[in-house]
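In: Return atomic coordinates for the entry below.
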Amino acid sequence: MLTSYNILLLFAFVGWLVGYDGHFHFDNIGDSYIANKVPYLAFRALPALLGSLTVTVTYLIMWESGYSLPACVLAAGLVLLDNAHIGQTRLILLDATLVFAMACSILSYIRFYKLRHEPFSRKWWKWLILTGFALSCDISVKYVGLFAFVSIGSAVCIDLWDLLDIKRPNGALSLPDFTRHFVARAVGLILMPFLFYLFWFQVHFAVLNRSGPGDDFMSPEFQETLSNNAMLANAVTINYYDSLSLMHKETKAYLHSHTDRYPLRYDDGRVSSQGQQVTGYPFNDTNNHWQILPADGSEDVLRTVKNHDLVRLRHLVTNTVLMSHDVASPYFPTNQEFTTATLEDAYGDRAQDTLFEVRIENGKDGQEFKSVSSHFKLIHNPSKVAMWTHTTPLPDWGHKQQEINGNKQLTPSSNIWLVEDIVSLPADDSRREKPEKNVKTLPFLQKWFELQRSMFWHNNQLTSSHPYSSQPYQWPFLLRGVSFWTQNDTRQQIYFLGNPIGWWISSSLLAVFVGILAADQFSLRRGMDALDHRTRSRLYNSTGFFFLVWATHYFPFYVMGRQLFLHHYLPAHLASTLVAGALVEFIFTTDAIEDAVAAAAKGKKPAPKRHILAGERFAGQSLVGAWIATGVILALVAASWYFFLPLTYGYPGLDVDAVLRRKWLGYDLHFAK
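Out: The predicted model follows:
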């Protein structure tokens, strides 16, 4: 999922504490930390610590919600003995931090909600602000932390709706008092988390002020705020009659042409112009070279190209001129075809069709057009379409290269190109000499908005297939995992996989919870009230809140089009363990079941139970069944945890038979033969 840069500051801080100089870039999976002298133990200590604390926070969530000791132990035990959580916490990964922040936000909100009868007290404010801070930390790790806002925000909306009720048992609130409650929650759970979030980016911009490998994702204006920026150092002013190589900013494909022509008919029966093909090509060669010519035919070679100039582009190898016209492109019937025209036609009958406007992004009138740093859109002058490309390859007739066409939508960032180099300019030309420039500044919010847009865009581009990607419907049933690392010589493999027994029990109890609610509603419709008020309130409000947390952290993935992996389910899995602990208490608390069944059989309302709503807990003798159920479940889970431990820790030496015994659901394990 989309990673915020703020979590990386934590790892950078750990590296700074141990004196790490950042020489190792973590480029390739399998590179030796020891050989490269990476303080990996220090880096692993951060997720390990937070992952360990997550178990404690899970226990406290159940305890603060008023559940019995076996329910608390079961929920915490399902997280403690889960191989997926262990796999995330023992490696240098981000999701342990995400899950910890999400768990802290739930715990803080529960503590805040328990103080609802002491509104605006010091403790009330403390836990409200801590809830907002935890939410801010959650979204600062990954943007899926927004799901925690949805979970808690939904509970807050329900709470406010109850406060608005004029018939509430504790007395109706006046509208000014209700407004105070609303404003307090808006400040504590929206405004303050946003300010916390902005603060971490302020730290980010202050600390990371030098040029690095992520520069290409940012605009030239942003890059001018970074010291030692190579792009700006290599920027050269472009003159007319320079020969250029043009690159698409997002796909890194060069504007390319060759002598082959479009076919007469495409597969869908549409007719082309049979003109010379213009394509996007990933490799640099002479067919990517274009000479920029002035629209007025001036022969002044020292004249600088400027923003909004009308130009022509001559393809040097074929001696033809780039053009677009009102013919549909190969893949997009609504977009215009790009082709080339002969020099005679370019300055004759097709003169208008070969004119293009250089429109520099965020450029000023008269701004000089420069290589590398001037990101621009090439707008076809007569038709006002932007030159655009995409990653879907053309058929064999187009040599599997990218289609170039005219996009009628001018605003998308996917229309942006840059001049990668002036190929006709010698290396020792005076134009390439650049004096040292002072680092510029940009307003904080402008930099922040650009970075947010960049992160969102690149996250949405993660749509390609991956051998270990999975779909949301596979996660609750643990149908497949992810191979993190293998070592052929020692037959070692780290395979990211949850604890199958634990996941299946938790997922089954989610279904049981839905069934219980449906059965209760059906019984009420038939006049049979088998639950007392406190039990039903606990079931719907507390366990229902845990179920809501699970649902809001799970179902949104069904509408995402990007790559998805098993680790995206970890926050939802933690929520499912909370539901599991609550239901084991509900099902296996002996006196609650017996009284409810007896009352239902007699057609009477059961006597009040000792189910708590505000701190009162079960008497010990009623928890025997819950303890037995907890012991049996955790014993099975512990056995499954131990059985899959070699895959979690990458133990050496598993033989073929041992690997095959662990392919429970066809897990794609290595060394199975």
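
In: Please count neighbours and contacts with C-alpha atoms only from this point.
Out: Will do.

In: Quick one: residues contacting residue 372.
Out: By Cα atoms under 8 Å, 6 or more residues apart in numbering, residue 372 lies in contact with 231-232, 234-236, 418-421.

In: and these as a markdown table, adding secondary structure, neighbour count and distance to residue 30?
Out: Shown next, in a markdown table, are those (DSSP: H, G, I helix; E, B strand; the rest coil; neighbours: other Cα atoms under 10 Å; distance: Cα to Cα, whole Å):
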| residue | secondary structure | neighbour count | distance to residue 30 |
| --- | --- | --- | --- |
| 231 | helix | 18 | 31 |
| 232 | helix | 21 | 34 |
| 234 | coil | 16 | 34 |
| 235 | coil | 22 | 37 |
| 236 | coil | 24 | 40 |
| 418 | strand | 24 | 35 |
| 419 | strand | 23 | 36 |
| 420 | strand | 22 | 33 |
| 421 | strand | 20 | 35 |
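
In: let's see this one next to it:
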Amino acid sequence: MAAEKAAASGADYGDGLRKRPVPSSQAASARPAQPEDNKKFVRKEKSFVENFEEWEPVFAPILFTILAFATRLWKIGLSNIVTWDEAHFGKFGSYYIKHEYYFDVHPPLGKMLVGLSGVLAGYNGSFEFKSGEKYPEEVNYAFMRAFNALFGILCIPMAYFTARELNLRRPAVWLVTLMVLCENSYTTISRFILLDSMLLFGTVATVLCWAKFHNQRHNSFEPEWFFWLFMTGISIGCVCSVKLVGLFVTALVGLYTIEDLWNKFGDTKMPLHILSTHLFCRVIGLIVIPFLIYMLSFALHFAILDRSGPGDAQMSSLFQANLRGTNVGKNSPLEIVYGSRATIKNMGYGGGLLHSHVQTYPEGSQQQQVTCYHHKDANNDWFFYPNRNEPDYDPESEELRYIGDGSVIRLIHSQTGRNLHSHQIAAPITKSANEVSAYGNLTIGDAKDHWQVEVIRDAASRDYSKLRTLTTAFRLKHPVLGCYLRAGNKNLPQWGFKQIEVTCTKENNPKDAYTHWNVESHWNDKLPPSDPGVYKSPFWHDFVHLNVAMMTSNNALVPDPDKQDDLASQWWQWPILHVGLRMCGWDDNIVKYFLLGNPFVYWGSTAGLGVLGLVVAWYLVRWQRGYKDLRPADVDQIHYAGLYPAAGWFLHYLPFVIMARVTYVHHYYPALYFAILTFGFLADWFLRNRNAGVQGVVYGVLYSVIVGLYILFIPICWGMTGSNKQYSYLKWFDTWRVSDS
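Out: Below you'll find the model as predicted:
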């Protein structure tokens, strides 16, 4: 009834705006036919221009898509060697085919699609994808590359429709589409077994769905409105499941949603239940659905990778124990006794194995380092020994002495024989905590080698008198200092091999999972074997654990000052196309690829961002002085077609400016797409009111320059054969290392 009353009063409470007036053409058709109108019903042939305008939205995207197929697939199998990061993502795809668990810093969806491409190509997962290695005949790498290229191809028609949804005129729509089609770096990155074309596809799809949804703002709660709302959410879920960079375009949609709901909140005529419904629909469509898709990708990841593999150590002990072919927990004795050799796993999200090695701290005590490490080796093994106030352990004649809640023990590093130790020296990174080191030996040491076991819980029993493999979660308290052994997610510098810092924290927080430990693997010939792996690890725990491990490892990818990375680049170099990237070796006898963009697309889009700022400042100054240059429709056009793409560029670019991790040129590609949209808006804004001749000349020059430069630099995309010196004409600057000459 409220909606009917609203409609009767001329208001559309679906979006808080007044009902749009009936177009004059519809009003005219609604009145009775007059005698003089019969003269108007004479059939008139459409002109060429009218026919063109009618069919352009059909044939133009088809033509651009055909060109995309041609440019992305031509000679895609020319190079038969593993190129650049194909070594990583091809290998990850192989793990899905072999069902072997692995670890990577990116979410799983993109790599599962790489695995799918291998299955469709008839690949069995046996190839190791070593960098620079020649593909064997049984690996249809060209098909796998073409499968990946399809995502890059689909970006072109989606860019066309996005520009149309942003209300750009046809020449500007073509300009945007051409800039995406003829962007050399987009062409090159789409032609290999990588995740970047999938990431770009997800970003472009999200922007298209957002623009479609925005244009349904006058039709709230209609089927098409719901469709594009949910499609936006699905796109967000997919792009975030490929790379976490997808969170940046998520932030753009979130910014729009906040503004949209704020405007509706300010509409006092909108009933509260309608406003609440808007909020509820957006929570479901833009938060719940993306999160469910993201979780689903991990559920598939865990379901497919059910065998033990190289990434086991990143996961909890119980998770590993349930993998096929694992040694974790299999045939391990259940209860822990003095003399047992074991690996001890930190139970915090992303936690590793308690580890030590012969290297010492460069500062502080300068004693042997103790860290947490995710890879399995002998330096993760520790012996459980009695404290120095109890009789020494005699492996020949001693009866079994069980360890349980309250036991005060020593942990002896199996490889170096040193005791796990702490003292009142600040930890190397976390200065508020005490340093943990390995010190002394079986006979040399003191009470600071002692640790008291505090059992937190046990999945197998409520009897805490015995420490159990896998199932017991316990803390280790230093009796002398009163601190607790902890391994957070802070990585040591290069002198600590970027491994996780282990400290003795002074805070007594039993809920701090980073102070929780469990015995992962256990060896003792005096005890009977058991199978603690019958206990399952909850999905939610595994999901959160893996995501924390991903973020921790990603943050650890910082530049090494002791090593020269010729492929890395700085954030300031990207918008000005200061550098490119060699994707393979540069010998004369191999096909060479150089990751470099179309100069005009880069420089023009970067300049466009600055020009947009000047345009906005100009109109703001004019508005403040009382000039009324812009109609409401013009303000909306600047807002949604100009400022939002610029905000998208900012959200995708700024994180790489402030983050410490190592960066490469391809990290700029999602941001570049938003810069292209901004340039298209500016071209449309400045030329839309010019006469047809001026528009034809300007757009013709723009089209020609973009296509011409694309063709000039196309060898770096399709593969350069022979001597690299014959391509020296492409080396406009010394930093463009296309040629060695």
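
In: which residues sit in contact with residue 553 of structure 2?
Out: Per Cα under 8 Å, 6+ apart, neighbours of residue 553 of structure 2: residue 105.

In: Residue 5 of structure 1: which of the contacts of residue 372 of structure 1 is nearest?
Out: Distances from residue 5 of structure 1 to these, taken as Cα to Cα, are shortest for residue 231 (21.8 Å).

In: so what corresponds to that closest one in structure 2?
Out: When structure 2 is aligned by TM-score structural alignment, residue 231 of structure 1 is paired with residue 328.

In: quick one: which of the contacts of residue 372 of structure 1 is nearest to residue 43 of structure 1?
Out: Ranking those by separation from residue 43 of structure 1, with Cα to Cα as the measure, puts residue 231 on top at 31.5 Å.

In: Surely the closest one is in contact with residue 375?
Out: No. When contacts are counted by Cα atoms under 8 Å, residue 231 of structure 1 is not listed as touching residue 375 (11.5 Å).

In: Can you verify residue 563 of structure 1 is assigned to a strand?
Out: No. Residue 563 of structure 1 sits outside any strand when classified using DSSP: H, G, I helix; E, B strand; the rest coil, being coil.

In: burial measure for residue 690 of structure 2, as a count.
Out: 11 (other Cα atoms under 10 Å).

In: separation between residue 385 of structure 2 and residue 723 of structure 2?
Out: According to Cα to Cα, to the nearest Å, residue 385 of structure 2 stands 65 Å off from residue 723 of structure 2.

In: more crowded one of the two?
Out: residue 385 (23 against 17).

In: any idea what residue 86 of structure 2 aligns with in structure 1?
Out: Counting by TM-score structural alignment, residue 86 of structure 2 has no partner.

In: residues in contact with the closest residue to residue 375 of structure 1 other than its chain neighbours?
Out: Distance criterion Cα to Cα, 6 or more residues apart in numbering; nearest residue to residue 375 of structure 1, sequence neighbours excluded, is residue 418 at 4.9 Å. Contact analysis of residue 418 of structure 1 by Cα under 8 Å, 6+ apart lists 246-249, 371-376.

In: Let's have those residues in JSON lines, adding secondary structure and distance to residue 499 of structure 1.
Out: Shown next, in JSON lines, are the contacts of residue 418 of structure 1 (DSSP: H, G, I helix; E, B strand; the rest coil; distance: Cα to Cα, whole Å):
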{"residue": "246", "secondary structure": "strand", "distance to residue 499 of structure 1": "51"}
{"residue": "247", "secondary structure": "strand", "distance to residue 499 of structure 1": "47"}
{"residue": "248", "secondary structure": "strand", "distance to residue 499 of structure 1": "45"}
{"residue": "249", "secondary structure": "coil", "distance to residue 499 of structure 1": "43"}
{"residue": "371", "secondary structure": "coil", "distance to residue 499 of structure 1": "54"}
{"residue": "372", "secondary structure": "coil", "distance to residue 499 of structure 1": "50"}
{"residue": "373", "secondary structure": "coil", "distance to residue 499 of structure 1": "51"}
{"residue": "374", "secondary structure": "coil", "distance to residue 499 of structure 1": "52"}
{"residue": "375", "secondary structure": "coil", "distance to residue 499 of structure 1": "49"}
{"residue": "376", "secondary structure": "strand", "distance to residue 499 of structure 1": "51"}
